[in-house]
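Asker: Test case, fold it:
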Amino acid sequence: MKVTVIGGTGLIGSQVVRMLTDGGHEAVPAALSTGVDLLTGKGLDEALQGADVVVNVANSPTFDEASLDFFRTSMGNLLAAGERAGVGHQVILSIVGVDQVPALDYYRAKTLQEELLKQGPTPYSIVRATQFYEFMNAVLSWTSDAEAVRLPATPVQPMAAADVAAAVAAVATGSPLGGIRNVAGPDVFRLDELGKVTLAAQGDDRPVVTDDQAGMFAAVDGDVLIGGPDVHLAPTRYQDWLKQAR
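Answerer: A predicted model of the protein is given here:
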């Protein structure tokens, strides 16, 4: 099976390419660095030539309102190129609970991407994953200073990027879902508690102050970022990932 991986040189995409290749498939990474521009369509026809499946894990360069235009244009170009190439399965990576957080521009943009895929001409699958362990330091940095880290008590169920990639690769090599598969880590945390675990593991003695107005995830209501009853649980626990990362 030939699989073109859009965003195939990034954190998730490079691992998807490796996993598919190890599984005996022909996996082709496509990104700006390989001459493929999702916004202009340049190089898309060549990248998709002969592909059975397209996996799209490309991300917007911003998380603001401009991300809406990015996903609108890129999804439209990819669906049109896929139809020209006769691609039989389009897969995208999205976010658990993405349609439940309209206050965030980026989440509205990813919801738009999902809707465009659903309305497109090709059988599809959507993999919705929770937040990545790898992004925890960035989350801490948004609302921290030399004295303390402020985080809301938002429930989260994060997972390792390698487990995200494995879930995407598994869906890409199966039959189109015509719907959504939710994947999440094995444990639920409050974000402020997760911050304490992370700082302790890094030997950082700054306190974590619970502040439900702090940072991007303050806009999230309830437990919409939790996997839910139909979730596929990934194996890697955060504490184990932290030890490995060190």
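
Asker: From here on, just use CA atoms for contacts and neighbour counts.
Answerer: Fine.

Asker: Grab the nearest non-local neighbour of Thr143.
Answerer: Arg150 (5.5 Å; CA to CA, 6 or more residues apart in numbering).

Asker: Now do the SS call for that neighbour.
Answerer: Assigned with DSSP: H, G, I helix; E, B strand; the rest coil, Arg150 falls in the strand class.

Asker: ok, now which ones touch it?
Answerer: Arg150 is in contact with 140, 143-144, 192, 208-211, 214, counting by CA atoms under 8 Å, 6 or more residues apart in numbering.

Asker: Distance check, it against Phe189.
Answerer: 16 Å (CA to CA, to the nearest Å).

Asker: Does anything pack onto the longest helix along the chain? Which helices or strands?
Answerer: With residue count as the measure and DSSP state H as the assignment, the chain has helix 66-85 as its longest helix. Helix 66-85 sits against helix 44-48, helix 105-119, with contacts defined as 3 or more CA pairs under 8 Å, 6 or more residues apart in numbering; DSSP states H and E.

Asker: how about this one, so we can line them up?
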Amino acid sequence: MKIVVIGGTGMIGSKLVSMLGEQGHEAVAASPNTGVNTLTGEGLAEVLAGASVVIDVSNSPSFEDAAVLEFFETSTRNLLAAESAAGVGHHVVLSVVGAERPPERGYFRAKMAQESLIEKSSIPFSIVHATQFFEFARGIADEATDGGTVRIAPVLFQPIAGEDVARAVARVAVGTPLNGRIEIGGPEQGRMDEFFRNALAAWGDSREVVTDPHAHYFGAEVDERSLVPDDGAVLGDISYAEWLSRAGR
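Answerer: Below is the predicted model of the structure:
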């Protein structure tokens, strides 16, 4: 089966292409680096010819509110139109756990706009909502840093390894379209401030983690369950400690 991975040269996309190829599928990485641009439509018709499934794991180069909305709306409209013309039978998109909850963040509003376009299209679809990736933990800590302290809210947190994300998305892609959403998260749930206190210690990072109920998460306050999946989510297998040790991180 030919499966086109939009954003296929990125962190999750490259893992998907490798996994799907190992399963015997014709997995094609599509990104500006390979001559495919979903914003302009360049290369879409050619790469989608003969494709059964499209997986979209692309991301906006800018997280500014207007720019990220423009990216997801324009990219998704172009992609869905090209898929319809090519007869693609399953559109899979990677989104974010909590995106449908009170959308104070521009990024979440943009992801919900993307999902709305997908749901209204004629193409069968599956939407995968993932929690935060282990690979982004340092970036989260840096964004929350104030001087020599990292201010983190004492809310629930359940991050997941990129490898587990790719494995779950690949499983959905080769299955029957859900025409709905599935949530995925890491195998361990705990308080976000405690996770980062332990993570910084493991990194040998001298910054102090300060528990702050009003700390912002990328510009907005979060409540107890903003960042974790509901009951029934698919859970990954790799713990954060295992992920750190695997590559000697």
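
Asker: Leu227 of structure 2 matches what in structure 1?
Answerer: Matched across to structure 1, Leu227 of structure 2 falls on Leu225, judged by TM-score structural alignment.

Asker: what's the burial count for the nearest residue to Gln189 of structure 2 once chain neighbours are set aside?
Answerer: Nearest residue to Gln189 of structure 2 in three dimensions, chain neighbours excluded: Gln158, at 4.5 Å (CA to CA, 6+ apart). By the criterion of other CA atoms under 10 Å, Gln158 of structure 2 has 24 neighbours.

Asker: Same check on Ile180 of structure 1?
Answerer: Neighbours around Ile180 of structure 1, by other CA under 10 Å: 17.

Asker: who's in contact with it?
Answerer: Counting by CA under 8 Å, 6+ apart, Ile180 of structure 1 touches 125-128.

Asker: That one and Glu65 of structure 1, how far apart?
Answerer: Taken as CA to CA, the span from Ile180 of structure 1 to Glu65 of structure 1 is 25 Å.

Asker: can you map out the strands along structure 1?
Answerer: 2-6, 26-30, 53-56, 89-95, 124-129, 149-151, 155-156, 180-184, 189-190, 208-210, 232-233 (DSSP state E).

Asker: Out of these, which is closest to Val101 of structure 1?
Answerer: Set against Val101 of structure 1 and scored by CA to CA, those come closest in strand 89-95, at 10.6 Å.

Asker: In structure 2, which residues correspond to the closest one?
Answerer: Using TM-score structural alignment, strand 89-95 of structure 1 pairs with 90-96 in structure 2.

Asker: Report the mean distance between the matching stretch and its aligned residues in structure 1.
Answerer: Aligned to structure 1 and superposed, stretch 90-96 of structure 2 gives a mean residue distance of 0.4 Å (mean CA distance after the TM-score superposition for structure 1).

Asker: And stretch 52-69 of structure 2, what's buried?
Answerer: Neighbour-count burial for stretch 52-69 of structure 2, counted by 16 or more other CA atoms under 10 Å, picks out 52-59, 68-69.

Asker: residue farthest from the centroid of structure 1?
Answerer: Within structure 1, Glu147 marks the point farthest from the mean C-alpha position, 31.4 Å out by CA atoms, centre = their mean.

Asker: ok, it - contacts?
Answerer: Counting by CA under 8 Å, 6+ apart, Glu147 of structure 1 makes contact with 206-207.

Asker: ok, now with 7 Å
Answerer: Counting by CA atoms under 7 Å, 6 or more residues apart in numbering, Glu147 of structure 1 touches Arg206.

Asker: what does Arg181 of structure 1 give?
Answerer: By CA under 7 Å, 6+ apart, the neighbours of Arg181 of structure 1 are 126-128.

Asker: so which of those is the most crowded?
Answerer: Highest count within the contacts of Arg181 of structure 1 by other CA under 10 Å belongs to Ile126, 26 neighbours.

Asker: how close does Leu235 of structure 2 get to Ala170 of structure 2?
Answerer: For Leu235 of structure 2 relative to Ala170 of structure 2 (CA to CA), the value is 14 Å.

Asker: I misspoke; the intended subject was Thr76 of structure 2.
Answerer: Going from Thr76 of structure 2 to Ala170 of structure 2 by CA to CA gives 20 Å.
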